[in-house]
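Engineer: Using only what follows, build the 3D model:
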Amino acid sequence: MVHFAISLTIAILVFYAGKYIIRKLYNFVYGILHRRQVEASLSTFVLSLVRIVLYFILIVTVIGILGIETSSFLALFASAGVAIGMALSGTLQNFAGGVLILLLKPFKVGDYIEAQGFAGTVTRIEIFNTIICTPDNKSIIIPNGGLSTGSINNYSIQPYRRVDWTVGISYGESVDRARTLLLDLLRKDPRILWEEKTGMPSVKAPVVVVAELADSSVNLSVRAWVASADYWGVYFDHNEEFYNAITAAPGLSFPFPQLDVHMTAAPQEPRH
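Structural biologist: Coordinates of the predicted model:
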C-alpha cells in the first residue's frame, strides 16, 4: 500500500511536470509556425498533432510509473498504426508532401510553375493537393506527394527572365542589317531592360547573334531581359513585330525550306 502511494505521488508529480513541459513545447512550436507564416489550417493540425503525441507519451509514462504493464498496449497501438499506414500509404504520402510544401514553400499561391507535366498559376495549396490554373483556364489538381518529390520549375521566383527568339534569314542576306533592325524594334519597347538590375544575372543590353547555319537559313538568336510578369506579352508581341519587319525590309526575307536535286542520267546498257 505504501509502495503504491509513493508510485501514485510520483505519477501525479510527473503528470503535472509533463503538462508544464508540453505547454512550453507547444508554445515553442507555435512560435516557429507563426514566424514562418505557415498556413492556418496546417498550423492548427500540426499543433494538435504535437499535443496529442506528447500527451500520449505522458500518459504511457504515468501508467508505467503506476506499475501497469504497457508493452502489450504499445504493441497493439503500433500494429494498428502499421495497418492504417499501409492502407493509407498514398494518402499519407500526399499529406506529408503537403506539409513539406507549406513549410518549405518552394512556391506560393500566384506563382507560375511547371511540374508533373503541367504548367499554370497556383491558385490553392491544400494539405493533400495543389490546384493550378493553366493558361487556357483549366483547373489541374496535382497530388502533393509527387510535387514534393519531383522537379518544380518556378517561373515566378526570379524577378527577371530572359526572352529568346529565333529569327531565320536567307543565305546571302546581311546579318548586320537584320541585327540593327531587330535591336531597333526592341529599343522602342519600354519593357525591355537595357541595364543590369538587382536580382538579375550579369548581362548587358539585348543581343542578336548568329546561332546556327541551318540547311535553309541563317538562324539569329535574339535575347533580351524583361520583368517576369512581362515575359509572355513581350514574347508574343515581338514575334509578330519581327515577322512584319523582316517581311517589309528590302533585302531581308524569311527563307523557305528548299532542297537542290541533281538529276544524273543512268548509263545506257548496250543492246545485243
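Engineer: going forward, measure contacts between C-alpha atoms and count neighbours the same way
Structural biologist: Fine.
Engineer: can you tell me which residues contact the most centrally placed residue in the chain?
Structural biologist: The centroid of the chain falls nearest to Ile152 when counting by CA atoms, centre = their mean (3.3 Å). Neighbouring residues of Ile152 by CA atoms under 8 Å, 6 or more residues apart in numbering: 113-116.
Engineer: Just put these in a markdown table and tack on neighbour count, distance to Ile32 and secondary structure.
Structural biologist: Listed next are these as a markdown table, based on neighbours: other CA atoms under 10 Å; distance: CA to CA, whole Å; DSSP: H, G, I helix; E, B strand; the rest coil:
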| residue | neighbour count | distance to Ile32 | secondary structure |
| --- | --- | --- | --- |
| Ile113 | 21 | 27 | strand |
| Glu114 | 18 | 30 | strand |
| Ala115 | 15 | 29 | strand |
| Gln116 | 13 | 31 | coil |
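Engineer: And this one, please, so the two structures can be compared:
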Amino acid sequence: MQQEVQVITQSLTFLQKNQDLIIGFCLKLLVAIVIFYIGRWVALGVSRLVGKALLLRHVDRAVVSFLSSIVYAAGLIAVTLMALSQLGIQTASFLAILGAAGLAVALALQGSLSNFASGVLIIVFRPFKSGDLVEVAGISGVVERIDIFQTIFKTGDNKKIIVPNSQITGGAIINYSAEKRRRIDLTISISYDSDLRVAKQILHDILQADSRVLKDPAAVIAVGALADSSVQLIVRPWVEATDYWAVYWDSLEKIKLQFDAAGIEIPFPQMSLHMKPHKDEA
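Structural biologist: I've put the predicted structure just below:
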C-alpha cells in the first residue's frame, strides 16, 4: 500500500514539475493530428480532382486510377512529414532515407521510369488519341490503346505493334487524324511531245467530277518542273481525312486511263546513247 501511495506521489510530483512541458507536447500532438487528418482529406480531394480531369480527357480508367493513387500517396507522405515535424521529430533523416531509396529504385528501373514519364506526357498533352492514324518510331498505324508504359498500334495489314512510350516521345510524331482535311500531293509526268494544255484540262475535269474533292480550298494544278525527260505537273486537291486514300488511288487510275485515251504519254526514265566510230573504223 505504501509503495502504491509512493508511486502516485511521485507521478503527481512529476506532473507538477513538467506541467508546461506536458501541456505543450499535448498541444503539438493535437496540432499534428489535425494537420494529418486535414492534409489527408486535401490529398484525397486533389487525387479525385486529378482523376476527374483525366476522365474528362477520355483517359483510360486503369491509367486514371494508377495516377490518382500516385498523387494521393505523394500527398499523404508530405502530410505525414509535416505532422512529424510539428511534434519536433527531425524529418531530415526520413527525407534522406526516402531520397536514397528513390535513387536506388530509379537506377534499377531507369528504362521503366522513362517509359512511365513518357506515358504521363502522352496522357497529359495528348499528341494523339485512340483511333488516330499516326506515324511514330518508324511505324505507321492506328492507335489502339495508350497504356502508362507502352502504346499499342494496329497496322493496315492487321498487325499489333507494342511500342515503349519513351521511343514515341523521343522522336517526331506525325498525326494524320489531327485535322479533318488533308491535301493529296500528286506529281504527274508527261512527255515533252504531249499537249500540256490538254493534260491540265483532263486533270481539272477529273478533280471537278469527283464529289469528294473539296471546292474550298481550291485544288492546284501547275507545272512543277521541266525535268530531263518529262514535264512534271503537280496536282494538289483537298479532301476530308477519311477520303484521303480512296481519292488518292481513284485519281491515279483515272489519270492513267484518260491520258491513254487522249494520247498523253507518261514517259519512263530514258537515256539517249550516241556512239562515235573508232578512228580505225572511220
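Engineer: Looking at the first structure, name the residue matched to Ile202 of the second structure.
Structural biologist: Using TM-score structural alignment, the equivalent of Ile202 of the second structure in the first structure is Leu181.
Engineer: if I look at its match, how far off is Asn144 of the first structure?
Structural biologist: 48 Å (CA to CA, to the nearest Å).
Engineer: So for these two, which sits in the more crowded spot?
Structural biologist: Shown here are Leu181 of the first structure and Asn144; by other CA atoms under 10 Å, Asn144 has more neighbours (26 against 15).
Engineer: Can you tell me how far the more buried one is from Tyr16 of the first structure?
Structural biologist: In terms of CA to CA, Asn144 of the first structure sits 39 Å off from Tyr16 of the first structure.
Engineer: Need the nearest residue in space to Arg162 of the first structure, chain neighbours excluded.
Structural biologist: Nearest residue to Arg162 of the first structure, sequence neighbours excluded (CA to CA, 6 or more residues apart in numbering): Trp225, at 4.3 Å.
Engineer: For my notes, confirm that neighbour occurs in a strand.
Structural biologist: Yes - judged by DSSP: H, G, I helix; E, B strand; the rest coil, Trp225 of the first structure forms part of a strand.
Engineer: List the residues that contact it.
Structural biologist: Counting by CA under 8 Å, 6+ apart, Trp225 of the first structure touches 160-163, 192-194, 206.
Engineer: so where does the alignment partner in the second structure of Ala248 of the first structure fall, helix or strand?
Structural biologist: Aligned against the second structure by TM-score structural alignment, Ala248 of the first structure finds its counterpart in Ala261. For Ala261 of the second structure, the host element (DSSP states H and E) is helix 244-262.
Engineer: which helices and strands sit right next to that helix?
Structural biologist: helix 196-209 (3 or more CA pairs under 8 Å, 6 or more residues apart in numbering; DSSP states H and E).
Engineer: tell me which residues in the helix it packs on are buried?
Structural biologist: 199-200, 202-203, 206-207 (16 or more other CA atoms under 10 Å).
Engineer: out of those, which one sits closest to Gln86 of the second structure?
Structural biologist: Leu207 (75.9 Å; CA to CA).
Engineer: any idea how far the closest one is from Ser69 of the second structure?
Structural biologist: Distance from Leu207 of the second structure to Ser69 of the second structure, by CA to CA: 55 Å.
Engineer: same thing with Ser191 of the second structure?
Structural biologist: 67 Å.
Engineer: before we move on, what about Ala78 of the second structure?
Structural biologist: For Ala78 of the second structure relative to Ser69 of the second structure (CA to CA), the value is 14 Å.
Engineer: need the longest helix for the second structure.
Structural biologist: helix 19-56 (DSSP state H).
Engineer: Show me what it is packed up against.
Structural biologist: If you count contacts as 3+ CA pairs under 8 Å, 6+ apart, helix 19-56 of the second structure packs onto helix 61-86.
Engineer: The first structure: matching residues for the helix it packs on?
Structural biologist: So helix 61-86 of the second structure sits over residues 40-65 in the first structure, by TM-score structural alignment.
Engineer: The matching stretch against the second structure, how far on average?
Structural biologist: Aligned to the second structure and superposed, stretch 40-65 of the first structure gives a mean residue distance of 1.6 Å (mean CA distance after the TM-score superposition for the first structure).
Engineer: mind listing what's buried in that stretch?
Structural biologist: 42-43, 46-47, 50, 54-55, 58-62, 65.
Engineer: One more: stretch 230-248 of the first structure?
Structural biologist: 231, 234-235, 238, 242, 245-246.
Engineer: With stretch 159-166 of the first structure instead?
Structural biologist: So for stretch 159-166 of the first structure, counting by 16+ other CA under 10 Å, buried means 160-163, 165-166.
Engineer: still on that earlier bit, alignment lookup: the residue nearest to Arg162 of the first structure to the second structure.
Structural biologist: Match for Trp225 of the first structure (TM-score structural alignment): Trp238.
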